[in-house]
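Asks: Following is a predicted model, sequence given first.
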Amino acid sequence: MAGRIVPVTRLAEPAGAALGALFGGMAALRGGKPVHPDGHVYGAVVRRTGSPRRWGSSWLDDAGEDRGIARLSRAAGLPEPLPDVHGLAVSFTGMDGRRHDVLLATTGLGRWTRFALRPTRRIRAPYGSLMPYQAPRGHVLLAAVPVPRPLTPPENVMAFRLLAATPTGPWRPFGSLELSRRPGSPVDDPVRFDPVRHLLPGLRWPPVLARLREPAYAAARRTAVSPAGHTEA
């Protein structure tokens, strides 16, 4: 097994550097965001009921509530009704006073399709983390599945059931996510989400995935977007 892991580890850094160069170039061309250039920002409430499968992470295992913002967007920015990979990003401040971000994209939920991006015309679709986090008790994938039910109060626009699973195991619910309109706020804020710097409580990225993802996010951060839509080096 060691003979298989070592080459992957060595390839992670050059692959991450290549992604960083690609994302940096796209960010410069697009004026800030290399992917998901346009979207809608909502108020977000995460209500955690606790996972029946214990992960050793209080954020997954214990009941609680987190409030922040969420952004729905199209990855390539293709005009509707063309299919695109949709993104769901959530950011909140935890009980520890620190910021925490999670990024999900439209994927399947099957044994293999949970690791594949899925272009779709519908924004109401299953979203997944695509890559597994490392929890104290094993690797865990996250997913958000839209809930087809009326929402109250009326300012709520969409709700999701939050799920967690091992890379090959069944999905188990651990909470819900509700998105709501923000009266008086712009439709899309110049906000950046960074799941590498702002990890979820009690979770981390496996070292190989961290080395792969960090250069891309670092390159995107170097070209910031101002509220007026201009780029800032």
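Replies: Everything's here; your move. Numbering: from 1, shown residues only.
Asks: hey, let's count contacts and neighbours off CA atoms from now on
Replies: OK.
Asks: For this protein, which segments are assigned as helices?
Replies: 2-30, 58-61, 207-221 (DSSP state H).
Asks: relative to helix 207-221, how tilted is the first one?
Replies: Spelled out, that is helix 2-30. 10 degrees (axes from the mean of the first three to the mean of the last three CA atoms, to 10 degrees).
Asks: Can you give me the end-to-end span of stretch 30-42?
Replies: 23 Å (CA to CA, to the nearest Å).
Asks: which residues touch the closest residue to residue 24 other than its chain neighbours?
Replies: Excluding its sequence neighbours, the residue lying closest to residue 24 (CA to CA, 6 or more residues apart in numbering) is residue 219, at 4.7 Å. Going by CA atoms under 8 Å, 6 or more residues apart in numbering, residue 219 touches 20, 21, 23, 24, 27.
Asks: ok, now how distant is residue 219 from residue 146?
Replies: 32 Å.
Asks: next one: residue 8
Replies: Separation of residue 8 from residue 146 (CA to CA): 35 Å.
Asks: likewise residue 3?
Replies: For residue 3 relative to residue 146 (CA to CA), the value is 41 Å.
Asks: Settle it for me: which of those two has more neighbours?
Replies: residue 146 (18 against 7; other CA atoms under 10 Å).
Asks: For residue 99, which of the helices of the chain is the nearest?
Replies: Nearest of the helices of the chain to residue 99, taken as CA to CA: helix 58-61 at 13.4 Å.
Asks: Tell me the buried residues in that closest one?
Replies: With burial defined by 16 or more other CA atoms under 10 Å, the residues of helix 58-61 counted as buried are 59, 60, 61.
Asks: Do I have it right that residue 224 meets residue 217?
Replies: No: in this structure, residue 224 is not within contact of residue 217 by CA atoms under 8 Å, at 11.5 Å.
Asks: possible to save the helices of the chain as JSON lines with distance to residue 165?
Replies: Formatted as JSON lines, these follow (distance: least, CA to CA, whole Å):
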{"stretch": "helix 2-30", "distance to residue 165": "23"}
{"stretch": "helix 58-61", "distance to residue 165": "11"}
{"stretch": "helix 207-221", "distance to residue 165": "18"}
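Asks: among those helices, which is nearest residue 176?
Replies: From these, taking CA to CA, the stretch that ends up closest is helix 58-61, at 11.6 Å.
Asks: try this one next to it:
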Amino acid sequence: MKRRASIRKSSRRHPLWWLVPVTFSLSFVAGGGCAIVIALAQQSSHAESITAEQSENPAVAQVVTPALPALLPNGRPRLFPLPPAQSVWTCEVVVIGGSLGGVAAASHAMKAGATTCLIESAPWLGGQISAQGVSALDESDTLRQTQSFSDSWVGFKRRIEQQRVRLPAWTGLAAERQVADLNSCWVGTLCFLPKAGETAAAALLKESSTHTLGSRWGTATRL
């Protein structure tokens, strides 16, 4: 009598079943990486062929971007897109901004012996005392009463007082006068024309630069 062999399907998974999806994933990643490498190599080869063609055949058309003016219609420097650098300054200390605080920082750095570069985007130095048109020093009553001013600040105010400015004819005064002779306002103890503040700031930097050769500053400039 023949016996029928029965085959039972096992419900248990092979102990290495997990290698199938892992192998597939690794193959996919490796294939993608190879595709990226090949694409980059082709792009590089294409760029080299274009360069070689341009060198062999000068008649190959080239895209030339027209140069934009360095200054905007309002006189401010163009920040985007940046024009090519006209000069490169090398210094130990860089002061960005020629405001009253920036001028003071650059002056002290120069006197300390550091080669200093100051860059101001506006046409004038001085900030509040010149370019902003607020030509009056802002000092608190407490500082005035106690005279708690540094020697450098007192010397800078004296420098402003010594500046000579030209007045319009409608003032009825002499065309050129010293700031100390014109100082009269209710805002502060020292008021003056903006040009006097700008001239005093530039003079301070010029004098301070004698302590360190190579220091430079400029207005209407950009990084």
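Replies: Structure's in. What do you need? No experiment lies behind these values; they were computed from the predicted model shown.
Asks: what's the TM-score here?
Replies: Comparison of the two superposed chains (TM-score structural alignment, normalised by the length of structure 2) gives a TM-score of 0.20, and 82 aligned residues with a CA RMSD of 6.3 Å.
Asks: about what we covered before: among the buried residues of helix 58-61 of structure 1, which one lies nearest to residue 174 of structure 1?
Replies: residue 60 (6.4 Å).
Asks: distance of that closest one from residue 143 of structure 1?
Replies: 12 Å.
Asks: do the same with residue 99 of structure 1
Replies: The value you get for residue 99 of structure 1 to residue 143 of structure 1, if CA to CA is used, is 20 Å.
Asks: So for those two, which sits in the more crowded spot?
Replies: residue 143 (26 against 18).
Asks: correct me, but the more buried one touches residue 106?
Replies: No: using CA under 8 Å as the test, residue 143 of structure 1 is too far from residue 106 to be in contact (9.3 Å).
Asks: Next secondary structure after the helix or strand harbouring residue 20 of structure 2?
Replies: According to DSSP states H and E, residue 20 of structure 2 maps onto helix 19-56. Per DSSP H and E, the first helix or strand lying C-terminal to helix 19-56 of structure 2 is strand 93-96.
Asks: helices and strands around that next one, which ones?
Replies: helix 100-111, strand 116-119 (3 or more CA pairs under 8 Å, 6 or more residues apart in numbering; DSSP states H and E).
Asks: other SSEs contacting the last one?
Replies: With contacts defined as 3+ CA pairs under 8 Å, 6+ apart, strand 116-119 of structure 2 has these neighbours: strand 93-96, helix 100-111, strand 216-218.
Asks: Compile those into JSON lines and extend it with columns for mean neighbour count and distance to residue 202 of structure 2.
Replies: Shown next, in JSON lines, are these (neighbours: other CA atoms under 10 Å; distance: least, CA to CA, whole Å):
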{"stretch": "strand 93-96", "mean neighbour count": "17", "distance to residue 202 of structure 2": "15"}
{"stretch": "helix 100-111", "mean neighbour count": "20", "distance to residue 202 of structure 2": "8"}
{"stretch": "strand 216-218", "mean neighbour count": "20", "distance to residue 202 of structure 2": "9"}
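Asks: now for these, which one comes closest to residue 194 of structure 2?
Replies: Of those, the one closest to residue 194 of structure 2 (CA to CA) turns out to be helix 100-111, at 12.5 Å.
Asks: Point out the other elements, helices or strands, that that closest one touches.
Replies: strand 93-96, strand 116-119, helix 194-208.
Asks: repeat that with 6 Å
Replies: Contacts defined by 3 or more CA pairs under 6 Å, 6 or more residues apart in numbering; DSSP states H and E place helix 100-111 of structure 2 against helix 194-208.
Asks: Which positions in the helix it packs on come out as buried?
Replies: So, applying 16+ other CA under 10 Å, buried residues of helix 194-208 of structure 2: 194, 195, 196, 197, 198, 199, 200, 201, 202, 204, 205, 208.
Asks: Any chance of JSON lines for those residues, columns distance to residue 46 of structure 2?
Replies: Compiled in JSON lines, the buried residues of helix 194-208 of structure 2 are given as follows (distance: CA to CA, whole Å):
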{"residue": "194", "distance to residue 46 of structure 2": "59"}
{"residue": "195", "distance to residue 46 of structure 2": "59"}
{"residue": "196", "distance to residue 46 of structure 2": "61"}
{"residue": "197", "distance to residue 46 of structure 2": "59"}
{"residue": "198", "distance to residue 46 of structure 2": "56"}
{"residue": "199", "distance to residue 46 of structure 2": "58"}
{"residue": "200", "distance to residue 46 of structure 2": "59"}
{"residue": "201", "distance to residue 46 of structure 2": "56"}
{"residue": "202", "distance to residue 46 of structure 2": "54"}
{"residue": "204", "distance to residue 46 of structure 2": "57"}
{"residue": "205", "distance to residue 46 of structure 2": "54"}
{"residue": "208", "distance to residue 46 of structure 2": "56"}
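Asks: just the residues you listed now: which is nearest residue 42 of structure 2?
Replies: Nearest to residue 42 of structure 2 among those, with distances taken as CA to CA, is residue 205, at 56.1 Å.
Asks: Where do the strands of structure 1 begin and end?
Replies: 39-48, 64-74, 86-93, 99-106, 127-128, 133-135, 138-146, 156-165, 172-180, 224-225, 231-232 (DSSP state E).
Asks: and the fifth one, what other elements does it pack with?
Replies: Using 3+ CA pairs under 6 Å, 6+ apart, the elements in contact with strand 127-128 of structure 1 are strand 99-106, strand 138-146.
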